[in-house]
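[1] Here is a sequence with its predicted model. Questions after.
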Amino acid sequence: MEQTWRWFGPEDVVQLSHVRQTGATGIVTALHHIPYGVVWPVEEIKARKALIESDSSLQLRWSVVESLPVHESIKIGEGRLAPLFGNYRQSLRNLAECGITTVCYNFMPVIDWARTELAFPLPGGGTALRFNAHEYAAFDCFMLQRPRAEADHSPDVLALAKKWFDNSSESDRKRLLANIMAGLPGAFDRYDIPGLRRVLERYKDVDTGQLRENLATFLREIIPVAEEVGIRMCIHPDDPPRSLMGLPRIVSNEDDLGFILSVINSPANGLTLCSGSLGASASNDVPAIAKRFADRIWFAHLRNVSKEPDGSFMEADHLGGDTDMVAVVIALLEEQKRRLEAGVPYWRIPMRPDHGHELLDDVGKPTHPGYPAIGRLKGLAELRGVMTAVAALRSLPL
């Protein structure tokens, strides 16, 4: 697999020279400064690509776009969508013109990944991302005061949520809101409580079936052009794979993925396998999902989580947690072998270590939450060891 690294652009604390020291050679990035729904100009794409390749000694390349965002109006299905679809198609054409042909995107309403703690303490002084079910319930029921929110939480979780809320200070509540909003790196929309209520009102008529249909419309509008220009689109699973704030989530399990890939049966309509997102649900067998959809996986996020009975979970070590990471790696390497033997030119699957712990000298640095250098370096080193061992034992191409 191609070892890649998410880089947030020139302002990222983790520099390109640091990325090369990790052993990664592919860069995963996006033009975060361009507003959602606006065309990515060729000149901007070329400038970012030139920056990545400016030091030839690093031998880095722009491997994957993550993400080319889908405008909220497309998800809701409101207003004049033709210009937004047209702009998205033009961005794909411009990326293909510049030789960038793997595009990760998501269809999560309002927010991307969500956590309630960004610096949960680990033994020895490190920190991890964590989702506490009771803190999320406190936010949903008592801060956001969403109508009928209590029905979405168990009595035990609600009791803990009420206790947390009653004992919380204004700064505790502000921090919780900021933590939940932190899963929008580079986003132009940051919501306060009134803002969240307004955007949720826009979704009042969008249930699971309607959101599925809106995604199907997006795919029908976009995938033919992606196929035409040689781009492989790969949708990212919901993180976490559950409803948040009453909003439907439609990329959460094996059935969802099967539906999405069936809308247009094309190699251009593919999947980002995120083992951590899918692994946050006890009902998901991540290695089985990897095997079933292997021929449509064009990108992989490899990380692990430890789940708790009430729905809470925490980012674990990459080889720890509840997902059998070795089995996931075997599935991906076996798919690579199939592609290579079939003569598929893009047979290698780009992978990146996702959501590392904050460790050692990274503690306290202003990195994006979940994206410190040392924790991801540790994860990449562990995953590289598994990949190398599996490839050697099973005669599989790396």
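    Now that the structure is in, tell me what you want to look at.

[2] CA only for contacts and neighbour counts going forward, please
    Noted.

[3] Number of residues surrounding residue 379?
    23 (other CA atoms under 10 Å).

[4] Pull up the gap between it and residue 178, please.
    Distance of residue 379 to residue 178, computed by CA to CA, to the nearest Å: 26 Å.

[5] in which helix or strand would I find residue 288?
    helix 286-292 (DSSP states H and E).

[6] following that helix, which helix or strand shows up next?
    Following helix 286-292 in sequence, per DSSP H and E, is strand 297-302.

[7] Compute the distance from the centre of the helix or strand hosting residue 201 to the centre of its chain.
    If you go by DSSP H and E, residue 201 is part of helix 193-202. How far helix 193-202 lies from its chain's middle: 23 Å, per CA atoms, centre = their mean, to the nearest Å.

[8] thinking again about what came up before, so which bits of the helix holding residue 288 are buried?
    286-287, 289-291 (16 or more other CA atoms under 10 Å).

[9] still on that earlier bit, just the buried residues of the helix holding residue 201, please?
    Neighbour-count burial for helix 193-202, counted by 16+ other CA under 10 Å, picks out residue 200.

[10] Then stretch 200-213?
    For stretch 200-213, by 16+ other CA under 10 Å, it's 200, 203, 206-207, 211-213.

[11] Show residues contacting that stretch.
    Residues from elsewhere that reach stretch 200-213 (CA atoms under 8 Å, 6 or more residues apart in numbering): 75-76, 247-250.

[12] so residue 317 sits in a strand?
    No - checked against DSSP: H, G, I helix; E, B strand; the rest coil, residue 317 lies outside a strand; its state is coil.

[13] I'd guessed it sits against residue 379; true?
    Yes - between residue 317 and residue 379 a contact is recorded at 7.2 Å, counting by CA atoms under 8 Å.

[14] list residues touching both of those two?
    Joint contacts of residue 317 and residue 379 (CA under 8 Å, 6+ apart) are 303, 356.

[15] Taking the centroid of the chain, which residue is nearest it?
    Taking CA atoms, centre = their mean as the criterion, residue 236 is the residue nearest the geometric centre of the chain, at 5.5 Å.

[16] Now do the contacts for it.
    104-107, 251, 271-274.

[17] Closest one to residue 334 out of those residues, please.
    Set against residue 334, the nearest of these by CA to CA is residue 273 (14.9 Å).

[18] And the contacts of the host helix or strand of that closest one?
    With secondary structure defined by DSSP H and E, residue 273 is part of strand 269-274. For strand 269-274, contacts defined as CA under 8 Å, 6+ apart pick out 104, 219, 223, 232-237, 261, 290, 296-303.

[19] what's the angle between that strand and strand 297-302?
    10 degrees (axes from the mean of the first three to the mean of the last three CA atoms, to 10 degrees).

[20] Could you tell me how far stretch 148-160 lies from the centre of the chain?
    27 Å.

[21] From the rest of the structure, what touches that stretch?
    Taking CA under 8 Å, 6+ apart as the rule, stretch 148-160 contacts 133-134, 137-138, 140-141, 245-246, 310.

[22] next, the one to line up against it:
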Amino acid sequence: MIETWRWFGPLDDIALPEIAQTGATGIVTALHDIPYGEIWPREAIAARKAMIEAAGLHWAVVESLPVHEDIKRGVGDLDRLFANYRQSLANLAAEGITTVCYNFMPLLDWTRTRLDAPLPTGGHALRFSQVEMAGFELHMLQRPGAEADYTPEVIAAAQAWADGADEGERQRLLTAIMSGLPGAYDRYDVAGLRAALAPWAGFTADDLRASFARFLAEVVPTAEEAGIGLCVHPDDPPRPLLGLPRIVSSEADIAAIMAMQDSHANGLTLCSGSLGANPANDVPAIAARFADRIHFAHLRNVAKEPDGSFQEAAHLEGDTDMVALVAALLDEDRRRAESGGRAIPFRPDHGHALLGDLGRKTHPGYPLIGRLRGLAELRGVIAGLGHRA
């Protein structure tokens, strides 16, 4: 398996020489400055690749080559958007970058309600509170029909939260939820989010699946020809959110997507945190079932709560059996080594903000020391399993 590290480009507060000191050799990044739906020019890809290689690293994975919202909704000039996506894939392959992560979540990417949940020993973690999310939907966004998505107990607790939340607390919650928006750095206020949600009214999970099937039909042949492994990232959280459908949340969802295009180019980003937030998911079993279609792995852990809340845990301390999961990935990695296939790139995903991370302006969930702890723990698991083998 290949140790990688997510880097958000030249604006990232964590510099490439710091990443080199972690021991990771691969960089996971994207051309974040290019608007969704536009072509990634080969020259821009080459320039970013050269920047990474100058630090003694290599560009291992694209995360992400974004899918335009019009593709997800099935509206607009789709022929142009599909052509641009195919050209971007070809340009990446021409520069030797052949693992491309993407997601198919409508409008929002990952969503949390708190970016700085305190830890008992100091530091902080990302957290998703079902009560705070309900408080946001019912009392701030005032989304029609939102009551149907929450239990009576959560609705009552959300009312209590709303009764006690001052303007600062409400703004903190909005900021946390908006921090998961993909792409550049635009953020919505409540009115702006209502407007952004409006075009999705009445859009169903079946509608989204139809859009996904068309997307794969349009781009997988190009990926096959270019030798690219496309790998969809699961939903985070793995459930409908803000009235928007989500269709990459369970083992059955993944099986359906893999069947849409039965091709090695149509693969999976195995995210143990996203899948692990769904109580129905057995993440090591999912890894074993879809092992040959896993092109990339995000390794992190979450601790779930009965009401649907969850918090980012230390990599070896959450609900997912990380040792069993890594063992499944190593089994596949050995199989690929014997058959001449590619090793699986993985990265320590998210991490607690610890020690010198506190106060540093890094992306939420992507501190230096917290992720370095996670990488060290995962490296130890891999070494131990390798010794046992």
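    Structure received. These numbers come from a predicted model, not from an experiment.

[23] Can you give me the TM-score here?
    Comparison of the two superposed chains (TM-score structural alignment, normalised by the length of structure 2) gives a TM-score of 0.98, and 389 aligned residues with a CA RMSD of 1.0 Å.

[24] Residue 272 of structure 1 maps to what in structure 2?
    Aligned by TM-score structural alignment, residue 272 of structure 1 pairs with residue 269 of structure 2.

[25] Could I get the full set of helices for the stretch 51-200 of structure 1?
    With helices called from DSSP state H, counting those that start in this stretch, the stretch 51-200 of structure 1 shows them at 72-76, 82-97, 133-138, 155-167, 170-181, 193-202.

[26] Strands of structure 2, start to end?
    2-6, 26-29, 58-63, 99-103, 114-118, 124-128, 229-233, 266-271, 294-299, 301-304, 310-313, 345-348 (DSSP state E).

[27] Arrange the ones you listed in a markdown table, one row each, with distance to residue 330 of structure 2 as further columns.
    Formatted as a markdown table, the strands of structure 2 follow (distance: least, CA to CA, whole Å):
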| stretch | distance to residue 330 of structure 2 |
| --- | --- |
| strand 2-6 | 11 |
| strand 26-29 | 18 |
| strand 58-63 | 18 |
| strand 99-103 | 18 |
| strand 114-118 | 32 |
| strand 124-128 | 28 |
| strand 229-233 | 18 |
| strand 266-271 | 13 |
| strand 294-299 | 11 |
| strand 301-304 | 18 |
| strand 310-313 | 23 |
| strand 345-348 | 11 |
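
[28] Which of these sits closest to residue 325 of structure 2?
    strand 294-299 (9.0 Å).

[29] Tell me the helices and strands packed up against the closest one.
    Secondary structure elements in contact with strand 294-299 of structure 2, counted by 3 or more CA pairs under 8 Å, 6 or more residues apart in numbering; DSSP states H and E, are strand 99-103, strand 229-233, strand 266-271, helix 272-276, strand 345-348.

[30] Compare those and give me the one nearest residue 252 of structure 2.
    Among these, if distance is taken as CA to CA, the winner is helix 272-276, at 11.9 Å.

[31] my read: residue 382 of structure 1 touches residue 318, true?
    Yes - counting by CA under 8 Å, residue 382 of structure 1 does reach residue 318; the two are 7.3 Å apart.

[32] who has more neighbours, those two?
    Using other CA under 10 Å, the more surrounded residue of residue 382 of structure 1 and residue 318 is residue 318, with 28 against 15.

[33] Now which residue in structure 2 aligns to the more buried one?
    With TM-score structural alignment as the matching criterion, the partner of residue 318 of structure 1 in structure 2 is residue 315.

[34] how close does its match get to residue 180 of structure 2?
    21 Å.

[35] Kindly report the same for residue 227 of structure 2.
    With CA to CA as the criterion, residue 227 of structure 2 and residue 180 of structure 2 are 31 Å apart.

[36] What count of nearby residues applies to residue 93 of structure 2?
    19.

[37] which residues touch it?
    226-228.

[38] one more time with 7 Å
    226, 228 (CA atoms under 7 Å, 6 or more residues apart in numbering).

[39] counterpart of it in structure 1?
    Aligned by TM-score structural alignment, residue 93 of structure 2 pairs with residue 96 of structure 1.

[40] Could you pull up the residues touching residue 371 of structure 2?
    Contacts of residue 371 of structure 2 (CA under 7 Å, 6+ apart): 348, 350-351.

[41] quick one: what's aligned to it in structure 1?
    Alignment note (TM-score structural alignment): residue 371 of structure 2 maps to residue 376 of structure 1.

[42] And residue 143 of structure 2, by the same measure?
    That one, residue 143 of structure 2, aligns with residue 146 by TM-score structural alignment.

[43] okay, now that match: neighbour count?
    The tally of other residues near residue 146 of structure 1 (other CA under 10 Å) stands at 15.

[44] Kindly provide the distance from residue 274 of structure 2 to residue 185 of structure 2.
    As judged by CA to CA, residue 274 of structure 2 and residue 185 of structure 2 stand 23 Å apart.

[45] Settle it for me: which of those two has more neighbours?
    residue 274 (25 against 10).

[46] isn't that one right up against residue 237?
    Yes - using CA atoms under 7 Å, residue 274 of structure 2 makes contact with residue 237 at a distance of 6.0 Å.

[47] could I get the contacts of stretch 200-213 of structure 1 as TSV with neighbour count and distance to residue 15 of structure 1?
    Putting the contacts of stretch 200-213 of structure 1 into TSV (neighbours: other CA atoms under 10 Å; distance: CA to CA, whole Å) gives the following:
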residue	neighbour count	distance to residue 15 of structure 1
75	22	34
76	21	37
247	18	36
248	19	37
249	23	34
250	25	35
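
[48] Can you tell me which of the helices of the stretch 51-200 of structure 1 is most buried?
    Highest mean neighbour count among the helices of the stretch 51-200 of structure 1 (mean count of other CA atoms under 10 Å): helix 133-138, with a mean of 25.

[49] related to what we said a few turns ago, which stretch among the helices and strands packed on strand 294-299 of structure 2 comes nearest residue 121 of structure 2?
    strand 345-348 (21.0 Å).

[50] Tell me which residue of structure 1 matches up with residue 126 of structure 2.
    Aligned partner of residue 126 of structure 2 by TM-score structural alignment: residue 129.

[51] and that match, what does it touch?
    By CA under 7 Å, 6+ apart, the contact set of residue 129 of structure 1 is 115, 117-120, 314-315, 370.

[52] and with 8 Å instead?
    115-120, 314-315, 355, 357, 369-370.

[53] which of the residues in stretch 367-385 of structure 1 are buried?
    Quick answer for stretch 367-385 of structure 1 (16+ other CA under 10 Å): 367-381, 383-384.

[54] Give me the nearest residue to the match of residue 143 of structure 2, chain neighbours excluded.
    The shortest distance from residue 146 of structure 1 to any non-neighbouring residue, by CA to CA, 6 or more residues apart in numbering, is to residue 140 (6.2 Å).
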